[in-house]
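S.K.: Sequence and predicted model, in that order:
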Amino acid sequence: MPLYRDECVVLRTHKLGEADRIVTMLSRQHGKIRAVAKGVRRTASKFGSRLEPFMVVDAQFYEGRSLDIVTQAESLGAYGAQIVADYGAYTAASAMVETADRLSEADAGLQQYLLLVGALRSLSRGEHHSSATLDSYLLRAMSIAGWAPSFSDCAVTGEPGPHSAFVVQLGGVVADRAAPPARRGSTRRPSACSVRCSPATG
């Protein structure tokens, strides 16, 4: 079986048998990787806590038919402990890795990997409020994946804006005729996380 090596962010893990885990990772060069980490749940495991969510590792794999096998993992970014210690950072990081997992189903490139690593690093250091880091990550990740945010088109009808009404329950900015009567003419500005997104064109 051929060997390969890559830098990866651990997205999630699942128990397998008594001592193994299936680890889902977003890698720098190989996209999303699902691999078995054998014996990782044992106290004497050589991987220790390196293959936990939010960790960045330099890993070596055996290529398998359905699942690869992790043979080595060296820590590059130990962000897990700092993130888990803060509830806001933990919930933001959980949303980030789930988004990365979903967006990388079909295709994952270097930009998605670098964006996620940077966002997790920022969360672990507390550089910005966790909700601001999450909003920024989501907008950029969706843009890289081909979904452009719209701050002016109606979230219900797609009618070009600008529009003055903003209704969270309807998806963001809406035309006056699509807004409930109480919200018509509202001038409240949308937040970055509540805008309607549509496929990018051009």
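M.R.: Ah, there it is.
S.K.: alpha carbons only for contacts and neighbour counts from here, please
M.R.: OK.
S.K.: so who does residue 21 touch?
M.R.: Residue 21 is in contact with 13-15, 36-41, counting by CA atoms under 8 Å, 6 or more residues apart in numbering.
S.K.: any idea which element it lies in?
M.R.: Assigned by DSSP states H and E, residue 21 falls within strand 20-27.
S.K.: Buried ones in that strand, by neighbour count?
M.R.: Residues 20-27 are the ones in strand 20-27 that count as buried (16 or more other CA atoms under 10 Å).
S.K.: Please enumerate the strands of the chain.
M.R.: For the chain, the strands defined by DSSP state E occupy 3-16, 20-27, 32-37, 55-62, 68-78, 147-150, 165-167, 172-174, 196-199.
S.K.: before we move on, the earlier item: now the strand holding residue 21, how far from the chain's geometric center?
M.R.: The chain centre lies 15 Å from the centre of strand 20-27; the measure is CA atoms, centre = their mean, to the nearest Å.
S.K.: got it, and stretch 29-45?
M.R.: Per CA atoms, centre = their mean, the displacement of stretch 29-45 from the mean C-alpha position of its chain is 19 Å.
S.K.: Is residue 27 in contact with residue 33, as I believe?
M.R.: Yes - counting by CA atoms under 8 Å, residue 27 touches residue 33, with 6.9 Å between them.
S.K.: ok so, going back, between the buried residues of strand 20-27, which sits nearest residue 192?
M.R.: residue 26 (25.2 Å; CA to CA).
S.K.: Got another one to weigh against that:
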Amino acid sequence: MTVYRDSAVVLRVTKLGEADRIVTLLTRRTGRVRAVAKGVRRTRSKFGGRLEPFSHVDLQLYEGRNLDIVTQAVALDSFGSVLAADYPRYTAATAIVEAAERMTAEEREPSLKLYLLLVGALRALSTTDREPSLVLDSFLLRAMVIAGWAPALRECARCGSPGPHAAFSIASGGLLCVACRSAGAAGATRPASSCVDLMAALAAGDWDRVDTSTGVHRREASGLIAALLQWHLERGLRSLPMVDRTAATPLGRPPAGPSDGTAAERPQPPRLDLAVPAAGPAPVDVSLPAGLFGPGTAEPLPEVAARS
């Protein structure tokens, strides 16, 4: 069997037999991969908690006929502990990993940009106080851009005439000018101009403009983004209606204590250690753009060994 090594984010896990799991991964080099982690559910498993959802890991796998087999796992980022401790962050992360899986229709089709976008989004959720719903909406917009479904937010989606335009059509893929709307664009709406500006800022990573937006425009933009994604995927994300769009607890601040007045200690975000394992090659500069999800979310990722 072919042995290969790759870095990956765990998207989903499914029970298999008494002690195994099928792990769905978005890898850096290979795209979406399903692999078996043998014995991972045993108490003394060598994998520990490194193959839980949201984990960013460096893996060694055997390429199987139907499913690959995970033989080694080294943690690169431990996002799960921070995300699981805060419900708004957790629900946003759940929608993000589901979207990443749905937007990789074919297994083993490399998607480096989506992988880097996913790592950046999870890092932003777990290491910054950025509002989780804004990180989610920004991820969905950028993922649609990567997939070739970029909405027209500055020009007419049909004729390309420059804006500003008032009408927005989900079926047409963005704004419509007066002439194109009159030509039979059914179901067009008229969102607030500030809502469209917010969507453009989320797509461009202009967080200074995003932070000045109001709750009304954020909710309107979230609805349009969800509708656009559902139109292209032909069905919505199951986890999206469950997203808690209230503000998350600031990192480093303990959440409200129980009814007896005692404060529950909140786990601190883990230190990001992206050092390459000793046996691995030297890192290369494939960092995310600096403004992707705000400062501190674009870290260089380690290169991985090619297939042997």
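M.R.: Happy to help now that I have it. None of the values given here were measured: they were computed from a predicted structure.
S.K.: re the thing from before, will you turn the buried residues of strand 20-27 of the first structure into CSV that also has distance to residue 110 of the first structure?
M.R.: CSV is the format used below for the buried residues of strand 20-27 of the first structure (distance: CA to CA, whole Å):
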residue, distance to residue 110 of the first structure
20, 29
21, 26
22, 23
23, 20
24, 17
25, 13
26, 10
27, 8
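S.K.: now, among the residues you listed, which is nearest to residue 120 of the first structure?
M.R.: Nearest to residue 120 of the first structure among the buried residues of strand 20-27 of the first structure, with distances taken as CA to CA, is residue 26, at 13.0 Å.
S.K.: residues contacting the closest residue to residue 60 of the first structure other than its chain neighbours?
M.R.: Take residue 60 of the first structure and drop its neighbours on the chain: the residue closest to it by CA to CA, 6 or more residues apart in numbering is residue 5, 4.3 Å away. Residue 5 of the first structure sits next to 58-61 when contact means CA under 8 Å, 6+ apart.
S.K.: How about residue 195 of the first structure?
M.R.: Contacts of residue 195 of the first structure by CA under 8 Å, 6+ apart are 149-151, 171-173.
S.K.: so how many other residues sit close to residue 46 of the first structure?
M.R.: Using other CA atoms under 10 Å, residue 46 of the first structure has 14 other residues around it.
S.K.: and if you look at residue 17 of the second structure?
M.R.: Counted with other CA under 10 Å, residue 17 of the second structure comes out at 11.
S.K.: Aligned to it, what sits in the first structure?
M.R.: Superposed on the first structure with TM-score structural alignment, residue 17 of the second structure falls opposite residue 17.
S.K.: residues contacting that match?
M.R.: Neighbouring residues of residue 17 of the first structure by CA under 8 Å, 6+ apart: there are none.
S.K.: swap in residue 18 of the first structure?
M.R.: residue 41.
S.K.: how near is it to residue 62 of the first structure?
M.R.: To residue 62 of the first structure, residue 18 of the first structure is 21 Å away according to CA to CA, to the nearest Å.
S.K.: same check, this time on residue 125 of the first structure
M.R.: 34 Å.
S.K.: Repeat that for residue 42 of the first structure.
M.R.: 21 Å.
S.K.: Those two: who's more crowded?
M.R.: Higher neighbour count among residue 42 of the first structure and residue 62: residue 62, with 17 against 13, using other CA under 10 Å.
S.K.: if we can go back for a sec, neighbour-wise, which of the contacts of residue 195 of the first structure leads?
M.R.: Neighbour-wise, those (other CA under 10 Å) top out at residue 173, 30 neighbours.
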